Structures are given as C-alpha cells and as structure tokens.
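A.B. asks: Give the three-dimensional model of this entry:
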Amino acid sequence: MQDLLTQVSRLTRPALLVRAARFGVDGYDRARHLGRALGSAAPARPGPALAQLLEREALLDRRRRSGKGDYSAARHTELLIAVMGEARALRAARAS
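C.D. replies: Take a look at the predicted model:
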C-alpha cells in the first residue's frame, strides 16, 4: 500500500476543483471542518483522518466520472480542502 502522502500527491483531478481547494485550504480549521467532511466524529490524528477522506473522495470522484446526477462539485471541493489540510497536518507531524 502506498504512503498516504504519496497517494495525495498522485491524485489527478480537474484543475478547477484543485484551484478551488487550494484557495480554501488556508481557511481549513480541523476542529470545525473535519467532522463535517467525514460525516462522523473526527479521528484524533491526521493519518487516519486522511485515509478516510481519501476513500470518500475516491467515491465522489467515481460519481463525477460516471456523470451521476447526485454528484456535487461543492462537496467534492470540500473534501479536497480537507484532504489538503490533513496532508499538511500529517507533514507537519512527521517533520517534528
């Protein structure tokens, strides 16, 4: 299995989604946003949270690619912001 940060770096998503998420990641507040992004209680550490977020984001990306009517670009952006925020937190935790 790939390292979580490697998985994040290898994500290929539409440029507009990525730009929107990069714009929003500076305002990412783990305490406020992670539970909403996961739809459940947030894990204490960024690694498990990032793993859950990547699973949910992959499901949403499959919906996007299949053209399903229940796809939400706003929800996808929200998940990508959380992925980027948790990836930052994981990098910081590993650096210290």
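A.B. asks: For the rest of this, base every contact and every neighbour count on C-alpha atoms.
C.D. replies: Noted.
A.B. asks: Pick out the residue nearest the middle of this protein.
C.D. replies: Among the residues of the chain, the one closest to the centroid is Val83, at 2.3 Å (C-alpha atoms, centre = their mean).
A.B. asks: Another sequence for comparison is provided below:
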Amino acid sequence: MQDILSMLSAIHRPRLLMRAARFGADTYRRDVHLPRLLGYGTLPRYGAALMQLMEMESALNAQRKADDTSYSLTRHIDVLIAIVAEARVMRAALS
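C.D. replies: Coordinates of the predicted model:
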C-alpha cells in the first residue's frame, strides 16, 4: 500500500485540476461514484480501485496533453476526485 501512496505523490497535474479534485473529494461517496467510473458490480478494495483509477487517469492525462478531441475534462476531474478521496481513506486506514 505504501507503494501506491508514493506513486500518487509522484503525480503532478495542473493546479486547477487538482484544486477541483480536492474540492470534489469532500462530497465523494464511494458507493455512488466508484461504480460509475469502474463499472457496476462488486466494488474493489481501496488499493485495487486506486490502481484502476490511476491507469484511467494516466490515459486521460495523455489525451489532455495530446489535445485529443475525445478528451473529457469532466471525466478527468471525476477520476481525480475519486483518486483523491480513495487515497484519503487509505491514508486514514494506515494511520
């Protein structure tokens, strides 16, 4: 789990994106938001969910940097919100 948190700390995104993600993470509800992002069914554990979210975010960030027309800012922020909120829960569990 520590590796996941160190990987998260290495991610650098534009300040405005991260600010929106931190703001949205305050109202994040795992049981509502995570199925919409990862697909419906059994919710994965926090570590597995974070790994999937990080892969999705990496792809979205690559689209953003390439000025891809299929890039969705809303989706990117939603994924970042989930990452921030899941990481908060994981850090709290480790403390």
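A.B. asks: quick one: the residue nearest to the centre of structure 1 and Arg56 touch, right?
C.D. replies: No. Here Val83 of structure 1 lies out of contact with Arg56, judged by C-alpha atoms under 8 Å, at a distance of 10.1 Å.
A.B. asks: which helix is the longest one in structure 2?
C.D. replies: Secondary structure of structure 2 per DSSP state H: the longest helix is helix 73-94.
A.B. asks: could you pull out the helices for structure 2?
C.D. replies: Under DSSP H, structure 2 gives helices at 2-9, 15-25, 30-38, 46-65, 73-94.
A.B. asks: can you give me how far the shortest one is from the chain middle?
C.D. replies: In terms of C-alpha atoms, centre = their mean, to the nearest Å, the centre of helix 2-9 of structure 2 is set 13 Å apart from its chain centre.
A.B. asks: Just the buried residues of that helix, please?
C.D. replies: Buried residues in helix 2-9 of structure 2, counted by 16 or more other C-alpha atoms under 10 Å: Ile4, Leu8.
A.B. asks: Just want the angle from that helix to helix 73-94.
C.D. replies: 140 degrees (axes from the mean of the first three to the mean of the last three C-alpha atoms, to 10 degrees).
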